[in-house]
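# Could you work out the structure for the sequence below:
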Amino acid sequence: MKKLLTALSAFIVSGIFSIFALPNTQMVKADDTPVVTLGTSLTSSQRQGTINTLTASLNSSNYQTITITGSDLVKYLNPSGADFTNDSGVWSSAMIQKASSGSGINVHILPYNGRNNITTITANQYKNAALTAGISDADIYVTSATPIDGSGALAGVYAAYAKNGDKLNQDQINAAQNEMNTLSKITQQNKDKNGYSDAQLNNAIAGAKSQMAKQGQNISNSQIRDIVNNQININHLGDTINNNQKEQIINLLIQIKDSGALKDKNFQQQASQLADQIQAGAKNIFSKFNTPETRNWFQKIVDSVVNWFKSLFSGIMILNN
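Reported below is the predicted structural model:
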């Protein structure tokens, strides 16, 4: 279990701007002892400040630490398209703590000295990427002593696994990194549009993953396309997500399927929990979707069919009487 814990702990370790990338393996579960991951580029004062920030909720409880270096990034992230060197800096840090079974993946982005230095990636984007990476039932705390986009906050997981002798799935690493980059880019492109929110997008992705898992590893690309179209409509994104962005999402989910992520028996349950978490955290957005005025097209069609049958049967009963 300690191997798994260390792996998870490294979760949001990697570094500045392009010094970030995504992780993945089979559903990883944190151990009881929290693990703090620290970028090797931190100064002594930044290192201590990072530890203080990440462990504030522990009330002086025990924790472990692990340091991530540029060589870790080269080994595990360059195969997925990054261009790190052994001298690449690593600043972003995280703490991973086991959560009770069924709690799902919880991500907390913490300010460092009162400032949020994770400039681009959202908590929901981290959650979705962690799900693809194979993490389950964990509390993840993320911070950085310097401003960074956060586009690969899961990179340390792979280095931690490797240091403990566990084999990593590079296909899942690639899928997780692609997911982080894709969702972040789409949110940046749509952030000023009415009717769009990062929560809607990530809820659609989590919902799609859950539906894909129900159908299993043999799901076809055509079925994935149908699922994406359905989730876009359910989440009222049809007027904001353009065709190019939709194709990016479809290709991303196909890559996740091809990575083998759907084979894990916990994937569907964790995806459903993630969708519930996202909706609970953005009730002001999702509560609007359940009113008669804002129901999606599919719901309206179902309502029409149900009402038609009700009218038909009512007419038949009248004739029989």
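# going forward, measure contacts between C-alpha atoms and count neighbours the same way
Will do.
# buried sites along stretch 234-241?
Buried residues in stretch 234-241, counting neighbours by 16 or more other Cα atoms under 10 Å, are found at 234-238, 240-241.
# ugh, wrong one, I meant stretch 216-235
Residues of stretch 216-235 classed as buried by neighbour count (16+ other Cα under 10 Å): 216-217, 219, 224-225, 227-235.
# next one: stretch 39-50
39-42, 46-47, 49-50.
# Including secondary structure, could those go into a markdown table?
Shown next, in a markdown table, are those (DSSP: H, G, I helix; E, B strand; the rest coil):
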| residue | secondary structure |
| --- | --- |
| Gly39 | strand |
| Thr40 | coil |
| Ser41 | coil |
| Leu42 | coil |
| Gln46 | helix |
| Arg47 | helix |
| Gly49 | helix |
| Thr50 | helix |
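# Looking at those residues, which one is closest to Ala153?
Using Cα to Cα, Gly39 comes nearest to Ala153 of the buried residues of stretch 39-50, at 11.1 Å.
# any idea how far the closest one lies from Ser61?
22 Å (Cα to Cα, to the nearest Å).
# quick one, strands of the stretch 1-150 of the chain?
35-39, 64-68, 93-98, 105-109, 138-143 (DSSP state E, counting those that start in this stretch).
# and Ser210, which of those strands is closest to it?
strand 105-109 (14.6 Å).
# Now do that closest one against strand 138-143, angle only.
Using axes from the mean of the first three to the mean of the last three Cα atoms, to 10 degrees, the inter-axis angle of strand 105-109 relative to strand 138-143 is 20 degrees.
# which residues touch strand 105-109?
116, 118, 123-124, 126-127, 130-131, 135-143, 270, 274 (Cα atoms under 8 Å, 6 or more residues apart in numbering).
# ok, of the residues you listed, which come out buried?
Buried by 16+ other Cα under 10 Å: 116, 118, 123-124, 126-127, 130-131, 135-143, 270, 274, out of the contacts of strand 105-109.
# Do I have it right that Phe286 meets Asp276?
No. At 10.8 Å, Phe286 and Asp276 do not qualify as touching, with contact defined as Cα atoms under 8 Å.
# Same drill for those two, tell me which one is more crowded.
Phe286 (18 against 15; other Cα atoms under 10 Å).
# who touches the longest helix anywhere in the chain?
Counting residues, the longest helix found in the chain (DSSP state H) is helix 297-320. Here helix 297-320 makes contact (Cα under 8 Å, 6+ apart) with 233-234.
# quick one: that helix to chain centroid distance?
Its chain's C-alpha centre and that of helix 297-320 lie 41 Å apart, by Cα atoms, centre = their mean, to the nearest Å.
# Could you also give me the structure for this second sequence? I'd like to compare it with the first:
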Amino acid sequence: MKKTWIKILTATMLVFGVMAPATGFASDNTPPKAIDEKLGVPIVVYGANLSEAEKESVKESLKVKEDPEVEEITVSGQDLVKYIKDSNSSSRMYSSAKITRKNAGEGLVIEIVTPSNITQVTSEMYANAMLTAGIEDATVQVAAPKAVTGHSALVGIYKAYEVTTGEKLDTDRTDVANDELSVATTLTQSAGVDDAKVAELLTEIKKDIAESKPATKEEVEKIVQEQLNKLEINLSDKDRQLLVDLMNKISKLDIDFSQWSKQLDDISNTIKDKFGSLMEDKGFWDSVKNFFANLKDTIASWFN
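Below is the predicted model of the structure:
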């Protein structure tokens, strides 16, 4: 019996030893994070309707304690009214975020750290809406302690951005950005268009608007239809009109669309750099699979 338990313990240590990060023993020598005296500390914004337990859960998800210093604020329904016209000040606010400024030209990096709890909005949708609102050059992490749509996080990001930069966002742009988020989620939820396809559609339409500078709604409608045809997306008349109306509003905003497109490319490249090569390395994953298959056989033989 004693030998059996020794074998079990050995097997457990083997498995956990494989799964543990290779840099585990070097962690003690890792220098602490430094406060960026030029750009300031990260801003953490919590939904006003979080309970204390939920707030602690969000702090853990956003790894607040790993930063040497943060500034913490709360976003409420009153902020919703400030940034979005005709909104409800009694809205429940649960989505939360941490925003860290970056140097000019470094672009946007969006990460949803609780993906199972943000049910409608994707990182690409946040990026699109943030650029519409005028937010550039930042790392943004979004979290929620329970399943929510994720819409209120955008308002929190607006507030945090103003706090961290000292700048005032154009409320016309933040209002249109909210419309954009709503249309994006409608196309994925109601029209059944893949969220990646929606992000591509919105971006390509914006690029065309930037290049051709349409003067009329009819010209915007033509651009929208051309991209729908190009991407082979079929929408109902109602959903198509929602998209046309949105893009007509965007075409009237003062936006540097070339910079917008560059930042979206940066986001895509960041994701590819992090995960693309590893996920595409079939030989690596085959070796992992074979290792665990052999390990399973070895452990099983100990008990025969």
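# re earlier: can you put the buried residues of stretch 216-235 of structure 1 in JSON lines and add distance to Lys209 of structure 1?
JSON lines is the format used below for those (distance: Cα to Cα, whole Å):
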{"residue": "Gly216", "distance to Lys209 of structure 1": "10"}
{"residue": "Gln217", "distance to Lys209 of structure 1": "11"}
{"residue": "Ile219", "distance to Lys209 of structure 1": "11"}
{"residue": "Ile224", "distance to Lys209 of structure 1": "9"}
{"residue": "Arg225", "distance to Lys209 of structure 1": "12"}
{"residue": "Ile227", "distance to Lys209 of structure 1": "9"}
{"residue": "Val228", "distance to Lys209 of structure 1": "10"}
{"residue": "Asn229", "distance to Lys209 of structure 1": "13"}
{"residue": "Asn230", "distance to Lys209 of structure 1": "12"}
{"residue": "Gln231", "distance to Lys209 of structure 1": "10"}
{"residue": "Ile232", "distance to Lys209 of structure 1": "13"}
{"residue": "Asn233", "distance to Lys209 of structure 1": "16"}
{"residue": "Ile234", "distance to Lys209 of structure 1": "14"}
{"residue": "Asn235", "distance to Lys209 of structure 1": "14"}
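# And whichever strand or helix holds Tyr158 of structure 2, what does it pack against?
When elements are assigned from DSSP states H and E, Tyr158 of structure 2 belongs to helix 152-165. Packing contacts for helix 152-165 of structure 2, counted by 3 or more Cα pairs under 8 Å, 6 or more residues apart in numbering; DSSP states H and E, involve strand 43-47, strand 71-75, helix 77-83, strand 96-101.
# distance from the third one to structure 1 after superposition?
Taken against structure 1, helix 77-83 of structure 2 registers an average deviation of 2.9 Å after superposition, with mean Cα distance after the TM-score superposition for structure 1.
# what's the answer for the first one, then?
With mean Cα distance after the TM-score superposition for structure 1, strand 43-47 of structure 2 departs from structure 1 by a mean of 1.1 Å once superposed.
# Give me the range in structure 1 that that strand lines up against.
Here strand 43-47 of structure 2 aligns to structure 1 at residues 35-39, judged by TM-score structural alignment.
# can you give me how far the matching stretch is from the chain middle?
The answer for stretch 35-39 of structure 1 is 20 Å, by Cα atoms, centre = their mean.
# Contacts for it next, please.
5-6, 9-15, 47, 50-51, 54, 63-69, 89-97, 156.
# same question, stretch 74-82 of structure 2
Outside stretch 74-82 of structure 2, the residues that reach it (Cα under 8 Å, 6+ apart) are 45-49, 87-93, 152, 155-156, 159, 171.
# ok, 6 Å please
45-48, 87, 89-91, 156 (Cα atoms under 6 Å, 6 or more residues apart in numbering).
# buried set for it?
In stretch 74-82 of structure 2, the ones that count as buried by 16+ other Cα under 10 Å are 74-77, 79-82.
# And stretch 91-106 of structure 2, by the same measure?
93-102.
# what about the aligned partner of Ile205 of structure 1 in structure 2, neighbour count?
Ile205 of structure 1 maps onto Leu202 of structure 2 when the alignment is built from TM-score structural alignment. Each residue near Leu202 of structure 2 was counted by other Cα under 10 Å, and the total is 19.
# quick one: what helix or strand has Leu202 of structure 2 in it?
Going by DSSP H and E, Leu202 of structure 2 is part of helix 195-212.
# Once you drop chain neighbours, what's closest to the alignment partner in structure 1 of Glu221 of structure 2?
Aligned counterpart of Glu221 of structure 2 in structure 1: Arg225 (TM-score structural alignment). Setting aside the residues directly before and after it, Arg225 of structure 1 is nearest to Ile250 in space (Cα to Cα, 6 or more residues apart in numbering), at 6.0 Å.
# Ile51 of structure 1 matches what in structure 2?
That one, Ile51 of structure 1, aligns with Lys59 by TM-score structural alignment.
# Just give the nearest non-adjacent residue to its match, would you?
Once chain neighbours are set aside, the closest to Lys59 of structure 2 by Cα to Cα, 6+ apart is Lys65, at 7.6 Å.
# now the contacts of stretch 74-82 of structure 2 as a markdown table including distance to Lys38 of structure 2?
Below are these laid out as a markdown table (distance: Cα to Cα, whole Å):
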| residue | distance to Lys38 of structure 2 |
| --- | --- |
| Val45 | 21 |
| Tyr46 | 24 |
| Gly47 | 28 |
| Ala48 | 29 |
| Ser87 | 35 |
| Ser89 | 35 |
| Ser90 | 37 |
| Ser91 | 36 |
| Gly156 | 23 |
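# of all those residues, which comes closest to Ile255 of structure 2?
Closest to Ile255 of structure 2, out of all of these and judged by Cα to Cα, is Gly156, at 21.7 Å.
# What count of nearby residues applies to that closest one?
30.
# do you know how far it is from Glu204 of structure 2?
Counting by Cα to Cα - Gly156 of structure 2 and Glu204 of structure 2 are separated by 27 Å.
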